[in-house]
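Enquirer: A structural model of the following input is requested.
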Amino acid sequence: MKRLAMIFAMDQNGLVGKDGTLPWHAPRDLKWFKAATLNKTMIMGRRTWDSLGRPLPKRTSIVVSSAPRPSALPEPVHWVNSLDDALALGQRIDDGQDEMLIIGGPTLCELAKPHVARFYRTILDATYDGDCWFDRDFASDWQASYRGTVPATGDTPAMTIEVLNRH
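Expert: Predicted structure coming up:
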């Protein structure tokens, strides 16, 4: 059975988004996102899917939405109507991996939290303006299996990257 994980980045205050996008450009975090999601099944809400604009290479996408399935949906993208349907489908997809990842948006993340066994979290050492937050202390009792710091470079602030596991 595949483990359910979630991956996200936040600023020091727990901000994760602004107008449906990331309020920062952090190339090293995007590299981390790619490494963590490559060859895996990603579960996301429709707005997150829309923000990507296309399927990400070497990843299967499951979009959760109450909206009707678009007639022209590229492969390998699946459209389902509930988190339960997404989790069941994710278990059936044979991608050779032991986990699938929730990648956004905020409503889906909140629904999925009780089912998540691992969090991949990036905390940027900065604050930004935005309209979407994630509880910064949600995993205070989780065990960190990895914690690394990335120094600031150019316009990109320093960041802490963590892998947190449920006890």
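
Enquirer: every contact and neighbour count from this point should use C-alpha atoms.
Expert: Noted.

Enquirer: any idea how far the spatially most central residue of the chain is from Pro55?
Expert: Centroid-nearest residue in the chain: Ile103, 2.2 Å away (criterion: Cα atoms, centre = their mean). To Pro55, Ile103 is 13 Å away according to Cα to Cα, to the nearest Å.

Enquirer: what secondary structure does Tyr146 sit in?
Expert: Put simply, Tyr146 is strand when judged by DSSP: H, G, I helix; E, B strand; the rest coil.

Enquirer: pretty sure it is touching Asn165, no?
Expert: No - Tyr146 is beyond contact range of Asn165, at 9.5 Å (criterion: Cα atoms under 8 Å).

Enquirer: who's more crowded, the two?
Expert: Asn165 (18 against 11; other Cα atoms under 10 Å).

Enquirer: which residues touch the more buried one?
Expert: 117-119, 142-145 (Cα atoms under 8 Å, 6 or more residues apart in numbering).

Enquirer: to compare with the earlier structure, here is another sequence to fold:
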Amino acid sequence: MTEAEQKVASRPKIVFVVAVAANGVIGREGGLPWRLSTDLKRFKALTIGKPVVMGRKTWASLARPLPGRPNIVISRNPDFEAPGAEVAPSLEAALTIALERAAAIGSDEICIIGGGEIYRQSIGMADVLHVTEVQAEVDGDTRFPPIDPATFEKVTEEDLPRGEKDSHAMHFVTWRRRTAPPGGAGV
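Expert: Alright, predicted model coming up:
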């Protein structure tokens, strides 16, 4: 293994956690266009104990820091404050903070949790995509970038019927990068 490959292999994986409608929509007017209790439980299980990186709009939609995980919010506004989270001026700065927090807590993953612009900027660095495919087409103003099957391969998938507290049925898919991203985490 080359030195570059060892560096990539030893760093925490960059993992996306996202719910996407059949038409690519992930958000509407600063919120989620569905109610998916089953997916929220899965989201918590996938992210607990790991640094979570998000954009300012995603932070605003949460209304509070996610407990049990370091929260890192990206905002270009130098005066922006996110009580209970760390603020970074760029994706690169957020990933640097996330790598430090992951090392401090012994996490082997950093989770990118939105929104659309953050996913678009970072998909080239992602190692794993945990995608909840919402079995519906919904109206929305925020979209997830297309997943390139030449870059990512499906490694697991599971159908999940609509639960009592779910507005739609879901299909869980995990994608893994076929080759290491160029330059590792980009930090």
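
Enquirer: ok, back up a step: now the contacts of Asn165 of the first structure: which count as buried?
Expert: Using 16 or more other Cα atoms under 10 Å as the burial test, the contacts of Asn165 of the first structure include 117-119, 144 as buried.

Enquirer: could I get those residues as TSV with distance to Trp49 of the first structure?
Expert: Below are those laid out as TSV (distance: Cα to Cα, whole Å):
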residue	distance to Trp49 of the first structure
Ala117	23
Arg118	22
Phe119	20
Ala144	29
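
Enquirer: turn those residues into a markdown table, columns for secondary structure and distance to Leu87 of the first structure.
Expert: Putting these into a markdown table (DSSP: H, G, I helix; E, B strand; the rest coil; distance: Cα to Cα, whole Å) gives the following:
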| residue | secondary structure | distance to Leu87 of the first structure |
| --- | --- | --- |
| Ala117 | coil | 13 |
| Arg118 | strand | 15 |
| Phe119 | strand | 16 |
| Ala144 | strand | 24 |
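
Enquirer: can I get the contacts of Asn165 of the first structure in TSV with distance to Met10 of the first structure?
Expert: Below are the contacts of Asn165 of the first structure laid out as TSV (distance: Cα to Cα, whole Å):
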residue	distance to Met10 of the first structure
Ala117	19
Arg118	16
Phe119	12
Trp142	17
Gln143	19
Ala144	17
Ser145	19
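
Enquirer: could you work out the end-to-end span of stretch 4-21 of the second structure for me?
Expert: 37 Å.

Enquirer: chain center to that stretch, what's the gap?
Expert: Relative to its chain's centre, stretch 4-21 of the second structure lies at 10 Å (Cα atoms, centre = their mean, to the nearest Å).

Enquirer: just the buried residues of it, please?
Expert: So for stretch 4-21 of the second structure, counting by 16+ other Cα under 10 Å, buried means 8, 11-21.

Enquirer: residues making contact with it?
Expert: Contacts of stretch 4-21 of the second structure (Cα under 8 Å, 6+ apart): 26, 39, 43, 46, 99, 102, 107-114, 119, 125-138, 143-144, 180, 183-185.

Enquirer: now swap in stretch 115-133 of the second structure and tell me
Expert: Under Cα under 8 Å, 6+ apart, the answer for stretch 115-133 of the second structure is 13-22, 26, 39, 54-55, 57-58, 91, 112-113, 142-145, 170-177, 180-182, 184-186.
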